[in-house]
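fold the stuff below for me.
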Amino acid sequence: MTQALYGPEGFYRRPEGPAGHFRTSVHASPLFAAAVARLLCRVDEALGHPGELAFVDMAAGRGELVAGVLSALPAEVAARTLAYAVELADPPAGPDPAVRWVAEPPRGVRGLLFANEWLDNVPLDIAEADFEGRPRLVLVDADGTESLGAPVGGPEAEWLRRWWPLRTPGARAEIGLTRDAAWAKAVAGVERGLAVAVDYAHTRAARPPFGTLTGFRAGRDCSPVPDGSCDLTAHVAVDACALPGALLLTQRTALHALGLSGTRPPLSLASSDPAAYLRALSHAGAAAELTAPGGLGGFSWLAQPVGIDGRGVLGDLGDLGDMEPREASGAPD
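Below you'll find the predicted structure:
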């Protein structure tokens, strides 16, 4: 998976970039970057408006999010913002000199670290229960042919017992130990501020019985063949990643708390100011897509405050829908 995604011929090294194959919230509308910019401003306020404010865009792709956030910031905040794009692939041609492109998350961050659809692409191992119910590693050839390997042991076996027990023959799990470590490392770089991971996710109470590993190419699901031709992605066991004090909420709840609403404008505006009505209608449509419960709005936001009040920064959490934010203890439910 590591080679297929990030090796010399890996999927994320391809010249067209991720946007050539799939559409994230960042690509759906500039309203998403504007909401992240508002979150950065709230973090700035919680930090007391420091002379240098950091924004770290994890798995930055071609820099779409970091560019959108910088352009949406008030001039006074933008002037103090030090922006990082964390990406293994080469930066785009003619990169913005205001953005520092790095391969690893920086240390000593005072500000906001934001990871949009990063953890689902952190490589991991797959386990499957054999006919006796023993978890075994799933091996895969370059053409996608699978077979069962050795029994899972060591820390990986302990992780499965704690977070994703397998008992039924044929049941599968994605061993999230590498993702837990990657997230902990990213958060450790935040000296004071907020770290947020946004992704497809599930919790221990509702693990998918056969896992979620899939491929994605040119806008469509495909077989997860590890040859570099497609994305390889698996949903995140987000409760295992959560560190003490974390908040877990849906994107719908988070964006509503950041002032983004899909409410249609009043029809009376169509008569009084047709152009303004059309602009407001377009805004509402884009906001509705970003917050749709069965779509992008159903993504999980894992918010990890470091030295600040996370609930205060996120504001009124309002209607929580089907996923209550909770303080994560780092222990299973």
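
make it CA atoms for all contacts and neighbour counts henceforth
OK.

where do the helices sit along the stretch 151-300 of the chain?
154-163, 177-188, 238-241, 251-257, 268-272, 274-291 (DSSP state H, counting those that start in this stretch).

show me what the fifth one is packed against.
Under the contact definition 3 or more CA pairs under 8 Å, 6 or more residues apart in numbering; DSSP states H and E, helix 268-272 sits against helix 274-291.

any buried residues in the helix it packs on, and which?
For helix 274-291, burial by neighbour count (16 or more other CA atoms under 10 Å) applies to 277, 280, 281, 283, 284, 285, 286, 287, 288, 289, 290, 291.

give me every residue that touches residue 263.
284, 288 (CA atoms under 8 Å, 6 or more residues apart in numbering).

from residue 284, how far out is it?
Look at residue 263 and residue 284: by CA to CA, to the nearest Å, they are 6 Å apart.

same thing with residue 161?
45 Å.

returning to that earlier point: okay if I get the buried residues of helix 274-291 as TSV plus distance to residue 203?
TSV is the format used below for the buried residues of helix 274-291 (distance: CA to CA, whole Å):
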residue	distance to residue 203
277	41
280	36
281	35
283	32
284	31
285	30
286	28
287	26
288	25
289	24
290	22
291	20
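
verify the contact between residue 55 and residue 83 for me.
Yes: with contact defined as CA atoms under 8 Å, residue 55 reaches residue 83; the gap is 4.8 Å.

and this one, please, so the two structures can be compared:
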Amino acid sequence: MLSGDCGRDVVDRAVPHAPDGARPWRGAIEEALYGPDGFYRRPEGPAGHFRTSVHASPLFAHAVAGLLCLVDEALGRPAELDVVDMGAGRGELVTAVLGALPAGTAARARGYAVEVAGRPSGLDPRVEWLAEPPKGITGLLFANEWLDNVPVEVAEVDPEGVPRLVLVRPDGTERLGEPVGGAEAEWLARWWPLAPEEGLRAEIGLPRDRAWAGAVAGVGRGLAVAVDYAHLAGARPPFGTLTGFREGRETAPVPDGSCDLTAHVALDACALPGARLLTQRDALRALGVTGGRPPLSLATTDPTAYVRALAGAGEAAELTAPGGLGDFGWLIQPVGIPDPLLA
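A predicted model of the protein is given here:
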């Protein structure tokens, strides 16, 4: 979920439509998601269309709260501790994190939700609602499924073996445009080189690299974390990942505001010096979310506790499952502190 104007420094809003209504995917995605009638301005919010780790289980927010406590310790327990939720949806994560903190830490914590949509009614008054992340953050900036919604261009190899920008019409049909050039061509060559085979595709992640660098620049001291669908060099999907989601189901990507438009993230390209990449499974296990079943003996001594523990184990298993949420990438970016998950 894109927030404010982070990552839009290279968007050319003046790019005209061709006579057939086609234009490059990046501008089409931006208007479809964040324009006046865009998908992320709809009243039901993202949770009405897809389920993230935040919605899967409260264990996720508890794990992020635990991570914030580790950051707090690494910072020497400052008088004010920031937690910034990038692409906050309706503020579900930051609200739950504040509620999961120990009382002493919660008293020093300041919550920020960064989102392009307006502040929802009934949001915890402790959460400040912003269109841009604050500057000089001391604490944790957490971007859960944010970068996958930063708009990108799509490239496809033509019959002559040349990568060209893909243009899309309002109904979702496509055709090829100009050859990829400049900084975008350099990014492709470095991070997602395409063989000269007709039909191969890539999403050009340069806007995401810039968006992430801009978000990290707002952290004075602490930790920035991006969590997303991800792929790494050497294992890029040959035909890209651009897709749509509507009412909980994957659908064709049509840039008309009716569905989410998302593409997996080349997190290794986003990483800044000192960063570390790991899977959600490994990150959550380091934070105590294991998915282990409770002992059967508990069913006899305390049946209610056993049922609760069993439900928690099921939720933890979903958050860490291979082939599912557990395969999400975590980009860990310390700023002025050691990596708290390595301490």
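
tell me, what's touching residue 55 and residue 83 of the first structure both at once?
Overlap of the contact sets of residue 55 of the first structure and residue 83 (by CA under 8 Å, 6+ apart) consists of residue 66.

what sits against the aligned partner of residue 327 of the second structure in the first structure?
Using TM-score structural alignment, the partner of residue 327 of the second structure in the first structure is residue 298. The contact partners of residue 298 of the first structure, by CA under 8 Å, 6+ apart, come to 250, 251, 252, 291, 292.

which of the residues you listed tops the neighbour count?
residue 252 (29 neighbours; other CA atoms under 10 Å).

and it, what's its match in the second structure?
Residue pairing (TM-score structural alignment): residue 252 of the first structure is matched to residue 281 of the second structure.

thinking again about what came up before, tell me which of the helices of the stretch 151-300 of the first structure sits nearest to residue 9 of the first structure.
Closest approach to residue 9 of the first structure among these (CA to CA): helix 177-188, 22.1 Å.

the closest one aligns to what range in the second structure?
By TM-score structural alignment, helix 177-188 of the first structure lines up with residues 206-217 in the second structure.

with the first structure overlaid, report how far that stretch is off on average.
After superposition onto the first structure, stretch 206-217 of the second structure sits on average 0.3 Å from its aligned residues (mean CA distance after the TM-score superposition for the first structure).

and that stretch, which residues are buried?
206, 207, 208, 209, 210, 211, 212, 213, 215, 216.

with stretch 192-204 of the first structure instead?
Within stretch 192-204 of the first structure, the residues that qualify as buried are 192-204, counting by 16+ other CA under 10 Å.

what's the local residue count around the residue mapped onto residue 134 of the first structure from the second structure?
Mapped onto the second structure by TM-score structural alignment, residue 134 of the first structure lines up with residue 162. If you count neighbours by other CA under 10 Å, residue 162 of the second structure ends up with 18.

same question for residue 37 of the first structure.
Counted with other CA under 10 Å, the neighbours of residue 37 of the first structure add up to 26.

ok, the residue nearest to it when sequence neighbours are not counted - contacts?
Excluding its sequence neighbours, the residue lying closest to residue 37 of the first structure (CA to CA, 6 or more residues apart in numbering) is residue 69, at 5.0 Å. Residue 69 of the first structure makes contact with 33, 34, 36, 37 under the criterion CA under 8 Å, 6+ apart.

distance of residue 69 of the first structure relative to residue 222 of the first structure?
Taking CA to CA as the measure, residue 69 of the first structure and residue 222 of the first structure are separated by 32 Å.

again with residue 83 of the first structure
In terms of CA to CA, residue 83 of the first structure sits 35 Å off from residue 222 of the first structure.

same question, residue 233 of the first structure
Noted for residue 233 of the first structure: a distance of 11 Å to residue 222 of the first structure, by CA to CA.

what do the two both touch?
With contacts defined as CA under 8 Å, 6+ apart, the residues shared by residue 233 of the first structure and residue 222 are 214, 215, 216.
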